[in-house]
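Peer 1: Sequence first, then the predicted structure:
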Amino acid sequence: MAHVIVAASPIYGHFTPMRAVAADLVRRGHRVTVTTGSVFREAAEATGARFVPLRGGADFDGGALPELFPEMADIPPGPEALGFGLRHLFVDPMPDQHATLQALIAEAGGEPVAVVHETGFTGAWPVLHGAPGVRPAAVIGVGVVPLTISSEDTAPFGLGLPPDSSPEGRERNRAANKAVREQVFGSTQEHTVEVLRSTGATDTPPFLLDGMARVPDRFLQLSIASVDYPRGDLPDSVRYVGALPSGAREQGPLPGWWDEVKRAKRVVVVSQGTAANTDFTELVQPALDALADLDALVVATLGRTAELDRVPANARVAEFIPYDLLLPHTDVLVSNGGYGGVQQALGHGVPMVLAGLTEDKTEVTARIAWTGAAVNLATQRPEPADVRRAVETVLADPSYRGSATALAAEYEDHDPFEAIERTVTELLSAQAAQQH
């Protein structure tokens, strides 16, 4: 039995995968402590793990970001918005995250502890860069967003550009990555160094976006290699372990029209996920308008309680339907590109039409389109005519379904829960062997 601390930023898309990881480790008999924001106490305790809230400013409510950071509304999607989020959501909480981890490790009384954290949790950085404290026996990162690490084979993260490993492409990529590090994210990196030094750290950290994958002893990306760009210089510590299964939310009763889904000749699902769903005029409403006379049943899942302005006769609306029930009946998913949702779709062999630019979605939508399993509209607010054209293209061209089906087979070859537990036990055993 291992002693594991599962740590997550208190943001829904970062905590939810780690909740599933914690629940699985508990089921496998390990002693698990979950630390995240108090807002997720009930969900964390439901895993069977012990819950300890993060300290100080790290204990914020990721669902209240517009109130916490009203200035975010004035920053357009792109590098500036990404830098703002990195500084305030993932770097500023570092000292309090570090203090929380150190208190939990001290409670262990010398027993080896593995820290398993999601991409954006930086609380292990200080002690790994020379700050006073006890180093965990193992630090394992879990990739809940697209892999952010830079490479000479890829353009900088956030630009949504395809890979290019030709000699000319690598030269351009090296120059572009250097420019982005120094010019676009220069102030963010300086801020990271300052915050890290405030904890007593003495070593210089890597570039923040690189460090998210490079700093942990092992980094387990919740995806498959074929849904990411090939990188010839990827560190050996990075592994692809497949996507987590759906079903994180409690399932309520299915809507009364569920039998229509099972009987429909074609089903198109429309969703803005569970995070970027405050304004349904971005994608859900344009998609419903666009598909109003399509010979298909259109199902919109809203992710929250809401009323839409217009619901065509061929459309049905629900707050939530588990993807593991809905996707087997789905011919096309129209999505804003949430990382977990698109991988669940691919795991069921469902092709997509994607339109999203916020958070990490510029990268998600570009990478899925690069696989051949989606049409990327590359906008936050698509025109209804563009949505209609893209859906008809995916329905008519079997190559999209073929690409998605091939990717589904690759997902089937992975068991992320098994990979995470195996990594925990492997690294703890290696550390114990070194001590003896």
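Peer 2: On my side now, so go ahead.
Peer 1: use CA for all of it now, contacts and neighbours both
Peer 2: Will do.
Peer 1: Tell me which other helices or strands the top helix by length along the chain touches.
Peer 2: Counting by DSSP state H, the longest helix found in the chain is helix 416-435. Here helix 416-435 touches helix 12-27, strand 138-143, going by 3 or more Cα pairs under 8 Å, 6 or more residues apart in numbering; DSSP states H and E.
Peer 1: Tell me which of those is the most buried.
Peer 2: Ranked by average neighbour count under the criterion mean count of other Cα atoms under 10 Å, the helices and strands packed on helix 416-435 are headed by strand 138-143 at a mean of 26.
Peer 1: where along the stretch 301-436 of the chain do the helices fall?
Peer 2: Using DSSP state H, counting those that start in this stretch, the helices of the stretch 301-436 of the chain run over 323-326, 339-347, 361-370, 384-396, 398-412, 416-435.
Peer 1: returning to that earlier point: what's the longest helix of the chain in contact with?
Peer 2: 2, 21, 24-25, 112-114, 137-138, 140, 218, 220, 222, 241-244 (Cα atoms under 8 Å, 6 or more residues apart in numbering).
Peer 1: Glu190 is in what secondary structure piece?
Peer 2: helix 186-198 (DSSP states H and E).
Peer 1: Thr274: what's it in contact with?
Peer 2: Thr274 is in contact with Leu302, Gly303, Arg304, counting by Cα under 8 Å, 6+ apart.
Peer 1: which other residues reach the helix holding Glu190?
Peer 2: Contacts of helix 186-198 (Cα under 8 Å, 6+ apart): 83-84, 86-87, 91-92, 94-95, 125-126, 180-181, 204-205, 207-208.
Peer 1: Check it against this one:
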Amino acid sequence: MRLFFSAGAGYSRIAPLLPLAVAARDRGHDVVFATGSGAVEHARASGLPTIGVDGQGDEAAARQAWGRYSPAELAVMSPDEKLAYVVTVMAETGAGSRVDGMLAAIREHRPDLVVAGAAEFAAPAAAAIAGLPYVVHGIGPPKPAAIMAGGWQALDPIVRRFGLDRFPEHETVPYLDIWPEVLRPKETTWDHPVSLPIRPEGILPAPGNRPPVLEGLRHGKTVYVTAGTSHNTRPGVLETMLSALYGEGVDVIATIGRDGDRDRFGAQPAEVRIENFLPQQQILPHVDAVVCHAGSGTVLGSLAHGVPLVVSPLATDQFDMAAQVAGAGAGVLADPGSPTRSGIRDAVRTVLTDPSYRDSAVSLAARIAAMPDPASVLDQLAEYANHTPARGGDGG
């Protein structure tokens, strides 16, 4: 089987797709990975043939789309309304500017199946134009249909340029779901009703040496602090999370991102250690709690290791993920939108002293470990590709 993977530029968008792509390659399938040219090294590091597909859009039109609402209008929107707006503009600007390059790449490689990362709208649009089947691979929690509707509708005028009346219905397109089903809110109409669970192999516990940063710690408890790769430079966020733990009798390991400036944090107490980057699989087995912004990679990685969380969401679907963590009893929601020292401090005290949070996280870790591994999903994808008729395009 020839597989064409595509993900948005950025490690957090690429990493969730890599286990399936690597498993496909290792089983002898022909695999190519596409992303923005500035992010190709993330997939190439896994030994995957990777191409860069960049946008050729109108920058003025993109600025206009992102400026559709004034700051005052955005300020009164709910998190769901803001996320729906972001999704729509991502489709308009991302797919609109990249569809020609994506279509050229797909026609060159002639895949049997396109695997598109969630919210990577250019690849589904190009697959539809070429008449090829596609599936969507989750990069975080699944999204309600109402959130994603504007994104799919934005593809209609894009595919119309290539002779299609509209973007084909996607209700029967499989969604490869890396998120534990137990976390999904009940009575929600999901964007992709056909869900195939797939274990998020890249964040599971793995054997490894104890990181040197942990040597010589003085306290019996260790807290890991991170704001991921999207909000790590946001002023005041990491500073507040760190200062909330001063004098709490815990050791603190913080990662500030490869682009983070250590000088920004100044002198720190002896129990606080700041690193630009540490692989989560190395640090999570050795910590007692995680303080974060409720980013999908950090949340899923922490739960896969059975570590309870303190979540202080900052944007988009982080509010949903934080609510899911709290609802499952695997962590405490603190200060949505803007962390405070008192809120973070009190939440950390709670998860460290109440064993029920660790118990819930451990239970979720067992559920994640029991999900179907990527290699086992390949047979289902092959069957889908073989039995799915052309979707109205030109056949490649």
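Peer 2: The structure has been received and is ready for your questions. Values in this document were obtained by computation on a predicted structure and should not be read as measured data.
Peer 1: Would you mind reporting the TM-score between them?
Peer 2: Aligned and superposed, the two chains score 0.82 in TM-score terms (TM-score structural alignment, normalised by the length of the second structure); 376 aligned residues with a Cα RMSD of 3.5 Å.
Peer 1: The counterpart of Thr148 of the first structure in the second structure and Ser296 of the second structure, how far apart?
Peer 2: Under the alignment (TM-score structural alignment), Thr148 of the first structure pairs with Lys143 of the second structure. From Lys143 of the second structure over to Ser296 of the second structure the distance is 13 Å, taken as Cα to Cα, to the nearest Å.
Peer 1: Also Gly36 of the second structure?
Peer 2: Gly36 of the second structure is 21 Å from Ser296 of the second structure, by Cα to Cα.
Peer 1: what's the answer for Gln268 of the second structure, then?
Peer 2: With Cα to Cα as the criterion, Gln268 of the second structure and Ser296 of the second structure are 28 Å apart.
Peer 1: Could you check how many residues crowd around the counterpart of Thr371 of the first structure in the second structure?
Peer 2: Structural correspondence for Thr371 of the first structure with respect to the second structure (TM-score structural alignment): Ala328. For Ala328 of the second structure, the count of nearby residues is 18 (other Cα atoms under 10 Å).
Peer 1: There's contact between Ala328 of the second structure and Arg184 in this structure, I believe.
Peer 2: No. Using Cα atoms under 8 Å, Ala328 of the second structure makes no contact with Arg184, being 9.9 Å away.
Peer 1: Looks like Leu407 of the first structure contacts Gln344 (just checking).
Peer 2: No. Contact criterion Cα under 8 Å: Leu407 of the first structure and Gln344 do not qualify, at 10.9 Å.
Peer 1: Looking at these two, which is more packed in?
Peer 2: Leu407 (23 against 20).
Peer 1: any idea what the more buried one aligns with in the second structure?
Peer 2: Per TM-score structural alignment, Leu407 of the first structure is aligned with Leu364.
Peer 1: ok, and the closest non-adjacent residue to that match?
Peer 2: Leu303 (6.2 Å; Cα to Cα, 6 or more residues apart in numbering).
Peer 1: who are the neighbours in contact with that neighbour?
Peer 2: Contacts of Leu303 of the second structure (Cα under 8 Å, 6+ apart): Ala330, Ala361, Val362, Leu364, Ala365.
Peer 1: How many residues are close by the third one?
Peer 2: A count of neighbours around Val362 of the second structure, defined by other Cα under 10 Å, yields 20.
Peer 1: List the contacts of it.
Peer 2: Val362 of the second structure neighbours (Cα under 8 Å, 6+ apart): Leu303, Ala304, His305, Gly306, Val307.
Peer 1: gap between the aligned partner of Arg388 of the first structure in the second structure and Arg273 of the second structure?
Peer 2: Following TM-score structural alignment, the counterpart assigned to Arg388 of the first structure within the second structure is Arg345. Applying Cα to Cα, the value for Arg345 of the second structure to Arg273 of the second structure is 18 Å.
Peer 1: More neighbours: which of the two?
Peer 2: Neighbours per residue (other Cα under 10 Å) separate Arg345 of the second structure from Arg273, with Arg345 holding more: 21 against 16.
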